[in-house]
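# Everything below, folded, please.
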Amino acid sequence: MTTRTALLRAFAAAFAEKGLEAPEREARALLRVGLGLSDLDLVARGEQEVAPVDAARLRALAERRAAGEPLARLTGRREFWSLDFTLAPETLVPRPETETLVEAALALFPDRRAPLRLLDLGTGSGALLAALLSEFPAAFGIGVDLSPGAARQARENLAALGLAHRSAVMVGHWAQALAGGFDLVVSNPPYIPSTDIAALEREVREHDPLLALDGGPQGLDAYRALARALPGLLVTGGHAVLELGIGQEADVAALLAAAGLRVEGPARCDLAGIARALIARKP
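Here you go, the predicted model:
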């Protein structure tokens, strides 16, 4: 007989042996997702037997997790801003630090009923766009991604969240083929310097799409493209909120200022204290 507790202990031991951070927490998360359980189920009903077919499925998932595959890739799902998103191989796994952009946008537009026009460049799973549309019920938003697979997944996620009627998703290279008129433009662009890709954590390096990571030799290629495009995309007084990599604030701020935008710094920090969301305004 295989119980929930037995699987939890076995998975935690395997994860610890492979050097995963917080192996017991990882094991609990795998069991919760894999069996649709709550933490209470694991604690109060830990001795409940797990069906052989479920135990075999969970062991296979645990082997993949121990080998470095992220839990979000195993399940194909990730929560962001308390919303549930399905992932595709072409989409980045949404990170908690990206929620800093949503917080910055909410602070810029305190009137939640405003009929805003939103644009998310490099939308990926559509997480940023969906989060903003959920907070601004009178807004309409467009997501753009270079990857057809990512654009398709974003479209499906927005539909699943009941936001299809207030959104559109396009395949394109940044702002090409787009006219202006946006009150808010957000973007979590690729910002890892090309030479740093090989040194990324295995979970990121091997399982996130390179297109969403590689920012060119200095990690600034996408920001240069955005700086060129933003003055023509924003209405007068409109804002852009861009995610930053570690140590990029000064360089990105200089690019935006050179394009005629007013940088409203310093950047908003994430929970780790890292400058994460840089705001610029079209005068």
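
# When you work out contacts or count neighbours from here on, use the C-alpha atoms and nothing else.
Fine.

# does residue 97 really touch residue 268, like I thought?
No - look at residue 97 against residue 268 with CA atoms under 8 Å: they stay out of range, at 10.7 Å.

# any common contacting residues for the two?
Counting by CA atoms under 8 Å, 6 or more residues apart in numbering, the shared contacts of residue 97 and residue 268 are residue 276.

# One more, so I can put them side by side:
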Amino acid sequence: MIAALTAAQAMVAATARLRAAGVPDPARDARVLLAHAARIEASRVTLIAPEELPVDIAERYDQLISLRAIRVPVSHLLGEREFYGRRYQVSRDVLDPRPETEALIEAALSEPFDHVLDLGVGSGCILITLLAERASASGVGVDLSEVACLQASANVVQHQVQARAEIRQSDWFANIEGQFDLIVSNPPYIAAEEMSALSPEVREHEPRMALTDEGDGLDAYRRIAASAPDFLIPGGRILVEIGPTQGAYVSALFDAAGLSDIRVIPDLDGRDRVVGARLPLTKRN
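A predicted model of the protein is given here:
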């Protein structure tokens, strides 16, 4: 039996455990996980701080802190992650939505589009956000992982865009027909040799196939660049998320594929984050 503690005492103890385990920002995580254990909004934690935790909540909290101490991501413990103002169901089977990916969203929304293709749909956060922000648009999301497709489908229904979204299992363009005026992707771009430097939360708890191509981190861009022109309407755009050092290489791939208006777009931290390009209205000679 866990000794009776107030919520404030439990948070202090939890913060110390997480700090000792090397968890970044342990006080924040201790607070968020207490709210989850108590099934209240995080903003209400202060209100229960002086109160003794009921046994069931204390035990649930202790389990959550134990898992976080071995670096299970908070999003996996909560079962959800916020992205562009919406909450998405997540698990270890899909890549966690990340704030830097919002740079891709902003670039996509800077111009009109009607029909979007999301390559490597994962949780569905990119496709769903674009459809939610553009009520007249429709789209297709594909992923090689069947489990990821199921997760994306659940999020599509949760955000009520199922009438305009189709999720398919596909190896990039293999099961795609037709053309689109917008193609987006956040592909695996971490080189195999860089994997060991990732945080334990990412390296040990997110799907490896969504992180790395087991090579130089650029294979997905080669495959996307080779096929994208066949699936874009004239004037259609492509936007891909990149690692901060990959802008020049991906730009060169897009140029070699006959795409134009190529630009590298930074994220809010000023790091190269997105490469955008367009299929010319007329083919180059």
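
# returning to what we had before: among residue 97 and residue 268 of structure 1, which residue is more densely surrounded?
residue 268 (21 against 16; other CA atoms under 10 Å).

# helix, strand or coil for the aligned partner of the more buried one in structure 2?
Matched to structure 2 by TM-score structural alignment, residue 268 of structure 1 sits across from residue 265. Secondary structure assignment for residue 265 of structure 2 (DSSP: H, G, I helix; E, B strand; the rest coil): strand.

# that's a strand at residue 229 of structure 1, yeah?
No - judged by three-state DSSP, residue 229 of structure 1 forms no part of a strand; its state is helix.

# So what does it match up with in structure 2?
Match for residue 229 of structure 1 (TM-score structural alignment): residue 227.

# same thing with residue 238 of structure 1?
In structure 2, residue 238 of structure 1 lands on residue 236 (TM-score structural alignment).

# That match: helix or strand, and which one exactly?
strand 232-241 (DSSP states H and E).

# Does anything pack onto that strand? Which helices or strands?
When contacts are defined as 3 or more CA pairs under 8 Å, 6 or more residues apart in numbering; DSSP states H and E, strand 232-241 of structure 2 sits against helix 102-109, strand 180-185, strand 272-278.

# can I get these in CSV with mean neighbour count and distance to residue 147 of structure 2?
Output for those, formatted as CSV (neighbours: other CA atoms under 10 Å; distance: least, CA to CA, whole Å):
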stretch, mean neighbour count, distance to residue 147 of structure 2
helix 102-109, 18, 24
strand 180-185, 24, 18
strand 272-278, 24, 26
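
# Distance to residue 133 of structure 2 for these - can I get that in TSV?
Listed next are these as TSV, based on distance: least, CA to CA, whole Å:
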stretch	distance to residue 133 of structure 2
helix 102-109	8
strand 180-185	14
strand 272-278	19
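
# Which of these sits closest to residue 138 of structure 2?
Proximity to residue 138 of structure 2 (CA to CA) singles out strand 180-185 among those, at 9.9 Å.

# which residues in structure 1 does that closest one match up with?
Using TM-score structural alignment, strand 180-185 of structure 2 pairs with 182-187 in structure 1.

# Likewise for stretch 121-137 of structure 2?
Stretch 121-137 of structure 2 covers residues 123-139 of structure 1 once aligned (TM-score structural alignment).

# Going by neighbour count, which residues of the matching stretch are buried?
Neighbour-count burial for stretch 123-139 of structure 1 flags 123-134, 136, 139 (criterion: 16 or more other CA atoms under 10 Å).

# same check, this time on stretch 7-25 of structure 2
7-11, 13-18, 23.

# what does stretch 239-249 of structure 2 give?
Neighbour counts over stretch 239-249 of structure 2 (16+ other CA under 10 Å) mark 239-243, 246-247 as buried.

# List of residues touching it?
101, 104, 107-108, 182-187, 189-190, 264, 271-277.

# mind checking the end-to-end distance for it?
One end of stretch 239-249 of structure 2 to the other measures 14 Å (CA to CA, to the nearest Å).

# Please compute how far that stretch lies from its chain's middle.
16 Å (CA atoms, centre = their mean, to the nearest Å).

# Check stretch 144-154 of structure 1 too.
Relative to its chain's centre, stretch 144-154 of structure 1 lies at 14 Å (CA atoms, centre = their mean).

# and if you look at stretch 223-239 of structure 1?
Taking CA atoms, centre = their mean, one finds the center of stretch 223-239 of structure 1 at 22 Å from the center of the full chain.

# in it, what's buried?
For stretch 223-239 of structure 1, by 16+ other CA under 10 Å, it's 223, 226-235, 238-239.

# The match of residue 268 of structure 1 contacts residue 273, correct?
Yes - in this structure, residue 265 of structure 2 is within contact of residue 273 by CA under 8 Å, at 5.9 Å.
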